[in-house]
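1. predicted structure and sequence below. I'll ask about it afterward.
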Amino acid sequence: MSSHQTTQTMKPATAAKKLGVYLPATPAAFQEGVVSRAELTALQADPPEWLRELRANGPHPRPVVAERLGVSIAGLARGGVTEALTTEQIEELRRERPEWLEKERATQAEVRKEGARLKNLKREKEAGQG
C-alpha cells in the first residue's frame, strides 16, 4: 500500500529560479512539467548535463547576470540589459567596462558599505543595551 502523503510540487519557473537558470533555455520536458521537491533536490545534488551547461555558459537569468557583474537588477535595467545573457556576453561586458557598468558597480559598492555600517551600528546599540 502506498502512503497518502501528497508530494509537494512547484511550477517549472519556480524550480528554474531555485536552480539559477533561465527557464526558456531549459529542455521542453522541464518547462512543460512540474517539479517535485525530491526532483529539485536530485537536480541540485547531481545536475544533468543540460543543467551543468546552462550554469556554465547560459543564457543566465537577470539575477545571475547582475551578481556576476557586481550590480543590482535595477542597475542592469538602467544599463539597458533586459534580456538573459550568456557567460561570453557577461565576460565581454567585463572587458569593455562600459560607463554604465562602472557607475552601477560604484553604486552597488556604496549600498553594501552603507548596509555594513548600519549593521555595525545596530550591533553596537544592542551591545550597549545588554
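-> Right, received. Where do you want to start?
2. only C-alpha atoms from now on, for both contacts and neighbour counts.
-> Will do.
3. tell me the strands in the protein, going along the chain?
-> For the chain, the strands defined by DSSP state E occupy 9-10, 35-36.
4. highest average neighbour count across those?
-> When the strands of the chain are scored by mean count of other CA atoms under 10 Å, the highest mean neighbour count falls to strand 35-36 (a mean of 18).
5. any chance of a markdown table for the strands of the chain, columns distance to residue 106?
-> A markdown table is the format used below for the strands of the chain (distance: least, CA to CA, whole Å):
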| stretch | distance to residue 106 |
| --- | --- |
| strand 9-10 | 37 |
| strand 35-36 | 39 |
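6. which among the ones you listed is found nearest to residue 62?
-> Residue 62 sits nearest to strand 9-10 of all those, at 20.8 Å, using CA to CA.
7. take this one as well and set it beside the first:
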Amino acid sequence: MTQSQSMKPETAAKKLGILLEAAPPEFREGVVTRDELNALQEDPPEWLQVLRREGPHPRSVMAAKLGISNSGLARGGVTDPLTTVEIRALLAAPPQWLVRERATQAAVRAEKRRVAERDAGRAAKGGGGV
C-alpha cells in the first residue's frame, strides 16, 4: 500500500490558482494529498469554481488577467487581492500606471519573440553560437 504525497495548503492553493485566504477553513487548515488535488482539478467543487471565477485572485492571476507582470502590480501600487469585477473595472477604464505596464509587457514579449526568431535563424544556419 503506497501513501499519497501530501502538500501544504499554500502549495495546493498555488497549484489551483486561488488565494489561500479566500478558501474555506477545511482547505486552509489541513494538508492536501496529490489525489485530493487531482480530484479538485478534475471536478472542482462549487467553492473552487466561484473563487476561480469571481476571486479574490492571487497576484499571479491578477497580473495575467491585467496583461502585466507581478512587478507591474507592485509598481502600480496594487497590494490587495482584486476580484474579477475590480479587474474588469480597471481594464474598462485603465489608469495611467496600467496603460504604462501593459505597454512595457507588450515590449518585453516582442523582444522575447525577436530573440527567439534570431536564435532560430542562427540554429537553422548551423551557427548555433551567440
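-> Alright, I've got the coordinates. The model shown is predicted, which means the values in this text are computed figures rather than measured ones.
8. out of the strands of the first structure, which comes closest to residue 77 of the first structure?
-> strand 9-10 (28.1 Å).
9. what range in the second structure does that closest one sit on?
-> The alignment of strand 9-10 of the first structure onto the second structure (TM-score structural alignment) spans residues 6-7.
10. can you give me the helices for the second structure?
-> 9-16, 25-28, 34-42, 46-54, 59-66, 70-75, 84-92, 96-125 (DSSP state H).
11. out of those helices, the one nearest residue 1 of the second structure is which?
-> Comparing these by CA to CA, helix 34-42 comes nearest, at 14.5 Å.
12. report the mean deviation for the closest one after fitting onto the first structure.
-> For helix 34-42 of the second structure, the mean distance from the matching residues in the first structure following superposition reads 0.6 Å, by mean CA distance after the TM-score superposition for the first structure.
13. quick check: that helix aligns to which part of the first structure?
-> The aligned range for helix 34-42 of the second structure is 37-45, by TM-score structural alignment.
14. starting at the chain centroid, how far to the matching stretch?
-> Relative to its parent chain, stretch 37-45 of the first structure has a centroid offset of 17 Å by CA atoms, centre = their mean, to the nearest Å.
15. before we move on, what about stretch 113-123 of the second structure?
-> Offset of stretch 113-123 of the second structure from its chain centre (CA atoms, centre = their mean): 27 Å.
16. with the first structure superposed, average distance for that stretch?
-> With mean CA distance after the TM-score superposition for the first structure, stretch 113-123 of the second structure departs from the first structure by a mean of 0.8 Å once superposed.
17. what residues sit buried inside that stretch?
-> In terms of neighbour count (16 or more other CA atoms under 10 Å), stretch 113-123 of the second structure has its buried residues at residue 119.
18. so it matches what in the first structure?
-> Using TM-score structural alignment, the partner range for stretch 113-123 of the second structure is residues 116-126.
19. show residues contacting that stretch.
-> Stretch 116-126 of the first structure has contacts (CA atoms under 8 Å, 6 or more residues apart in numbering) with no other residue.
20. nearest residue to residue 87 of the second structure in space, please, no chain neighbours.
-> Leaving aside its sequence neighbours, residue 87 of the second structure sits nearest to residue 66 (CA to CA, 6 or more residues apart in numbering; 6.9 Å).
21. residues touching the one you found, list them.
-> Contacts of residue 66 of the second structure (CA under 8 Å, 6+ apart): 87, 91, 102.
22. looking at the first structure, name the residue matched to the last one.
-> For residue 102 of the second structure, the aligned residue in the first structure is residue 105 (criterion: TM-score structural alignment).
23. which residue packs closest to the aligned partner of residue 53 of the second structure in the first structure, ignoring adjacent ones?
-> Aligned by TM-score structural alignment, residue 53 of the second structure pairs with residue 56 of the first structure. Distances taken as CA to CA, 6+ apart put residue 87 closest to residue 56 of the first structure, at 7.1 Å, once the chain neighbours are dropped.
24. alright, I will stop here.
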